[in-house]
Every structure is written in structure tokens, then in C-alpha cells.
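Q: take a look and give me a structure for this.
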Amino acid sequence: MRTTADRVRHALSFEIIGILLATPLGVLVFGLHGGDSAVIVIGSATVAMAWNYLYNLGFDHGLKALGRSTEKSFITRIIHAVLFEIGLLLMLMPLIALYLGITLWEALVMDLAFALFYMGYALVFNWAYDRLFPLPEWQAERG
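A: Alright, predicted model coming up:
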């Protein structure tokens, strides 16, 4: 399993790249003021970083408890991304509605759009991260 330092590197790099991509999307797609888009994206990233660490730690422990490797297949990666985004959606929707002074429905639509973007981004980012920083145990399991 990944170390705490590796998980922190993963979470920080994921969120920094995500902020750089998602902030302009909030302006373009929802017509948000740049400052509001930045607050939403950075606030969401802050919540997501904490959730990312806890969720990935729990997911990996769950895989191990099931007697499986922490190396994820394509299907496991899809399940991983969808469950992550559902949990994050439930945390962020009321915060977005409160900050922007919009209805929960409007916040849900906005949050779903960001979630769809982040699901695709998470799938690609996590695949690339695992290729750049593979765990030694994966080689041993293949060997």
C-alpha cells in the first residue's frame, strides 16, 4: 500500500492540476465570475483533498480485506472514481448552494457537471500516477 507521504503527494498534485483545469471551466460553462469560480473550485479542492486521502486509504484497506491487490483494474478504477465522486457530491452540494445563494437543485446541476469532469480527470490522473509511481508489490505480484 502507499505511504502517507505518497498519498499526500498524490492528493496535492491531483488538486493543483484540477484547480488549474476546473477554474476556467466554471467561468466558461456556468458564466461564473472568475473569483466565484476560483472560490468554488479551491473550496471544493480543499474538501476533496481531505476526502481523497481518507477515501483512498479506506478503499485500499477494503481491497486488502477482500484479499485483493491494491493494483486496480480498469473496472475497479471506474467503481473507485464513481464512489469517490458520489461521496464528494454529498459533501459539496450544500456548500455550493450556500456560497452562491442558489437552490440545492442548481447546486446539484453545477456539482454534477464538476463531478463528471473530475471523474474523467481522476480516471486519467490516477492511471498516470500509478504508472509514474508504481508500488514494488505490483511487480512481485506479476512476477
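Q: rest of the way, CA atoms for contacts and neighbours
A: Will do.
Q: list the residues that contact W105.
A: Not one residue lies near W105 by C-alpha atoms under 8 Å, 6 or more residues apart in numbering.
Q: equivalent analysis for F74, please.
A: Listed by C-alpha under 8 Å, 6+ apart, the contact set of F74 is empty.
Q: likewise for A38?
A: I19, T23.
Q: what about it, distance to Q139?
A: Distance, A38 to Q139, using C-alpha to C-alpha, to the nearest Å: 41 Å.
Q: off-centre distance for the strand or helix carrying A122?
A: In this assignment (DSSP states H and E), A122 forms part of helix 104-132. Distance of helix 104-132 from its chain centroid, counting by C-alpha atoms, centre = their mean, to the nearest Å, is 6 Å.
Q: what comes up buried for that helix?
A: Counting neighbours by 16 or more other C-alpha atoms under 10 Å, one finds that the buried residues in helix 104-132 are 104, 107-108, 110-115, 118-119, 121-123, 125-127.
Q: please provide the structure for the following sequence as well, for comparison with the first:
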Amino acid sequence: MRNTRDRIRHAIGFEVIGLLAFAPLASVVFGYELHQMGLLGAVASLIAAGWNYVYNLIFDKAMLRFTGQLRKSVFVRVLHAVLFELGLLVVFLPSVAWYLDISLVDALIMDIAVAGFYMVYALIYNWLYDIVFPVPSLKADKRESGAALG
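A: Coordinates of the predicted model:
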């Protein structure tokens, strides 16, 4: 298991490196100025982080109320992910369309492309992160906790 400090490092690294990769690439691919894509990416990152916190809190409370537990089946996990993304779309699409002065359809196409980028980026980032900052082995954890007790 990773500790809080490591999780914070992971999250900040993900957002900063992602934004540094996203802004120039999106500027070239979509034909907008670097500062426009940088601002859009930074705002989207902050909104997504805030929505992630609020959404998970609401979803967990709803699960407890309706099911009495928090264990998620595959169906519930898929529902959770889809509703999360739909919530972001409700905020992002009109905002992106307004900021870039494009149609909602064009904003949706852009969102699909950005989601594809971030899926590939997340795979690569997390893989490399685990190589650079490996998760402590269970045996090492047990030795450390045993040494602390002894």
C-alpha cells in the first residue's frame, strides 16, 4: 500500500506532467494557441479534481443509503465511471465550447480525443511511476511493522 505522501506525489506528478504534455500537443492537434490549451487544461484539471472528491462522496453516501454497504460489483464500478464522466461532460462541454467559440459537437469530439490521450497517458504514467517508485513489498512491510513492534 502507498502512504499519503506518495499518493500526493503521484497525483501532483500526474497533473503537472499531463498538463505539460497536453497543452503543446493539443495546441498542435487542434490548432489553438498554447496559452489557450494550457489554461483549458489547468482549469479542467482543477475542476476534475474537485468533481472527483465531491462525486465520490455523493456516490458513496448514495450507495450506503440504498444498499447499506460500499462494496462495488463490476456493474456498479462501470456505472460509477460512466456517471463520473457524464458529470464532467455537463460542465466541460458548454465551457469548452464557449471558451474556444466552437459548437457543442466540436467540443464533444475534442473531449473524446482528450479522453483518449489521458487514457494512454495514465497507463504510461502509472507504469513508469511504479518502476521509479515501486510499491513496498508485503514482506518488507511485515518486516518493518514487526521491527517497529519489537
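Q: returning to what we had before: packing partners of the helix or strand just after the helix holding A122 of the first structure?
A: Note on helix 104-132 of the first structure: by DSSP H and E, the next helix or strand toward the C-terminus is helix 136-142. Here helix 136-142 of the first structure touches no other helix or strand, going by 3 or more C-alpha pairs under 8 Å, 6 or more residues apart in numbering; DSSP states H and E.
Q: the closest residue to V82 of the first structure other than its chain neighbours and L21 of the first structure, how far apart?
A: Nearest residue to V82 of the first structure, sequence neighbours excluded (C-alpha to C-alpha, 6 or more residues apart in numbering): M119, at 6.7 Å. To L21 of the first structure, M119 of the first structure is 13 Å away according to C-alpha to C-alpha.
Q: again with F84 of the first structure
A: 19 Å.
Q: in the longest helix along the first structure, what counts as buried?
A: If you go by DSSP state H, the first structure has its longest helix at helix 34-65. For helix 34-65 of the first structure, burial by neighbour count (16+ other C-alpha under 10 Å) applies to 36-38, 40-45, 48-49, 51-53, 55-57, 59-61.
Q: tell me how many other residues crowd P94 of the first structure.
A: 17 (other C-alpha atoms under 10 Å).
Q: pull out the buried positions in the helix or strand hosting it.
A: Take DSSP H and E as the rule and P94 of the first structure turns out to sit in helix 74-100. For helix 74-100 of the first structure, the buried set under the neighbour-count rule, 16+ other C-alpha under 10 Å, comprises 77-78, 80-82, 84-85, 88-89, 92-97.
Q: got a list of what L70 of the second structure touches?
A: Applying C-alpha under 8 Å, 6+ apart, we find L70 of the second structure in contact with D60, M63, L64.
Q: for it, give its distance to L83 of the second structure.
A: Taking C-alpha to C-alpha as the measure, L70 of the second structure falls 17 Å from L83 of the second structure.
Q: ok, M63 of the second structure next?
A: Using C-alpha to C-alpha, M63 of the second structure is found at 14 Å from L83 of the second structure.
Q: check contacts around L32 of the first structure.
A: Counting by C-alpha under 8 Å, 6+ apart, L32 of the first structure touches G26.
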